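# Show me how the following folds:
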Amino acid sequence: MAVPVFPLPIPSYTRILGIDPGLRITGFGVIDKQGQQLHYVASGCIKTPAGELPERLKVILSALGEVIAQHLPELAAVEKVFVNVNPQSTLLLGQARGAAICAAVQAGLPVAEYTALQIKQAVVGNGHADKEQVQAMVVRLLNLSGTPSPDAADALACAICHAHGGMGLGALATRSFRMKGGRLV
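The predicted structure follows:
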């Protein structure tokens, strides 16, 4: 009598690309979410050379395309632009962000967008946390042996934010809550 063989279930996971756009330095971070567990895959920075804006945007678009082709994420999460004191800086950052979004869309990835406040709230529990706090929590949540650069940590935090349901609440219903001062009330 033959014993029936049942295939073992293949553990499913979602691969998320987080992007912290910047004209000089664009951070990226790739994580896998398996159930409630997060696993680090890769992170780094894309540095653009000084020069004309179109060439710098091309570097961001091309390099993120390579990251996507190498790591095959299923979706992307991008930090939203905040309004800066200097309108020219805000416009330039917006163009770098546009190049990053285009790289994801070109690869067929759905794109989620989060403010810095939402990302910090989801990762640190405080929407006004500083860069060092974000870095420390990224190291802790992903069990990293070293500390990533601030730009790579921000990108990983963006991916973590998305993995946690956008606000770090997972499946918790939030219909009766609202945001006030970066906190749910």
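# all contacts plus neighbour counts: C-alpha atoms, from now on.
Noted.
# mind checking how far stretch 94-111 is from the chain centre?
How far stretch 94-111 lies from its chain's middle: 12 Å, per C-alpha atoms, centre = their mean, to the nearest Å.
# tell me the secondary structure for Val59?
helix (DSSP: H, G, I helix; E, B strand; the rest coil).
# count of neighbours near Phe82?
A total of 12 residues lie near Phe82 under the criterion other C-alpha atoms under 10 Å.
# wouldn't it be in contact with Leu92 here?
No - using C-alpha atoms under 8 Å, Phe82 makes no contact with Leu92, being 11.8 Å away.
# residues shared between the contacts of those two?
Counting by C-alpha atoms under 8 Å, 6 or more residues apart in numbering, Phe82 and Leu92 have no shared contacts at all.
# All the helices of this protein, in order from the start?
Secondary structure of the chain by DSSP state H: the helices cover 53-71, 87-106, 116-123, 131-142, 150-163.
# Contacts for the last one, please.
In this structure, residues lying in contact with helix 150-163 by C-alpha under 8 Å, 6+ apart are 16-20, 25-31, 33, 38, 43-45, 76-79, 112, 114, 118-120, 122-123, 131-132, 134-135, 138, 147, 167-168, 170.
# To check against the first, give me the structure of this:
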Amino acid sequence: MSVEGLRVMGIDPGLTRCGLSIVQAGRGRSVLPVVVGVAKTPVGAPLPQRLSQLSHDVSQWMDEYHPDVVAIERVFERGNVSTVMNTAHAVGVLMLAAAERGIEVYQYTPSEVKKSISGNGRADKKQMIAMVTRILALAEPPHPADAADAFALAICHCWRAPMIARQEAIAHRVAASAAKSK
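Got it, this is the predicted structure:
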């Protein structure tokens, strides 16, 4: 199944810095960069104000670039509970922005993204940035790391989308068959 032309928004969620990217799937495994950036919120501001700013920024991106799907990093325990909670709040706002626009959201763990991009689920930041730069044929590495991570998430989804579509088609056929036999 071809995903050529699929526009994917990659999001590396964070409350202070949130990596944002847009890529377009090409033929085969080629992926074309469209734009990359980072949404920032002021550290000292109240949480509701920061979430509102993040929602505004990501909504602008979605409205301007019209992604078909969003690929976002799945929140995982990092040891610091307040960091995890702030990231979880940010993810909720980001997913809501997509849902309000009818955009499907796919979540990937950091190790899934690393394995997809580099072949190594434990790749370090330097390896990931080098691979993203090479895959997208960028003149220079994306900066900061949050931007590179957002690109990596979008690339990961482009490469996994054909398998996901096949799995969803099979699940749909199985459900239809089960409903028919009742």
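# re earlier: any quick ChimeraX command for the buried ones out of the contacts of helix 150-163 of the first structure?
Of the contacts of helix 150-163 of the first structure, the buried ones go into a single ChimeraX selection, burial set by 16 or more other C-alpha atoms under 10 Å:
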select :16,17,18,19,20,25,26,27,28,29,30,31,33,38,43,44,45,76,77,78,79,112,114,118,119,120,122,123,134,135,138,167,168
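# Please flag which of the contacts of helix 150-163 of the first structure sit within strands.
Of these, the ones assigned to strands by DSSP state E are 16-20, 25-31, 33, 38, 43-45, 76-79, 112, 114.
# got the contact list for the aligned partner of Val38 of the second structure in the first structure?
With TM-score structural alignment as the criterion, Val38 of the second structure lines up with Cys45 in the first structure. For Cys45 of the first structure, the contact set (C-alpha under 8 Å, 6+ apart) comprises Ile25, Thr26, Gly27, Phe28, Asp151, Ala152.
# Per the alignment, name the residue of the second structure opposite His71 of the first structure.
So His71 of the first structure corresponds to Tyr65, using TM-score structural alignment.
# which ones are touching Val139 of the first structure?
Ser145, Gly146, Thr147, Pro148.
# Of these, which qualify as buried by neighbour count?
Buried, going by 16+ other C-alpha under 10 Å: Pro148, out of these.
# still contacting in the second structure, which of the contacts of Val139 of the first structure?
Retained in the second structure: Ser145, Gly146, Thr147, Pro148, out of the contacts of Val139 of the first structure (criterion both residues aligned by TM-score structural alignment, their matches' C-alpha atoms under 8 Å).
# Okay, the last one and Ala155 of the first structure: tell me how far apart.
Between Pro148 of the first structure and Ala155 of the first structure the distance is 10 Å, computed by C-alpha to C-alpha, to the nearest Å.
# Name the residues contacting each of these two.
Ser43.
# For Ser62 of the first structure, see how far away Ile101 of the first structure is.
12 Å.
# Tell me the counterpart of Tyr13 of the first structure in the second structure.
So, by TM-score structural alignment, Tyr13 of the first structure is matched to Gly5.
# and the gap between its match and Ala123 of the second structure?
28 Å.
# which ones are touching the residue lying closest to Thr115 of the first structure once chain neighbours are set aside?
Excluding the flanking residues, the one nearest Thr115 of the first structure by C-alpha to C-alpha, 6 or more residues apart in numbering is Lys80, at 4.9 Å. Residues in contact with Lys80 of the first structure (C-alpha under 8 Å, 6+ apart) are Arg97, Glu113, Tyr114, Thr115, Ala116.
# go again using 6 Å as the cut-off
By C-alpha atoms under 6 Å, 6 or more residues apart in numbering, Lys80 of the first structure lies in contact with Glu113, Tyr114, Thr115.
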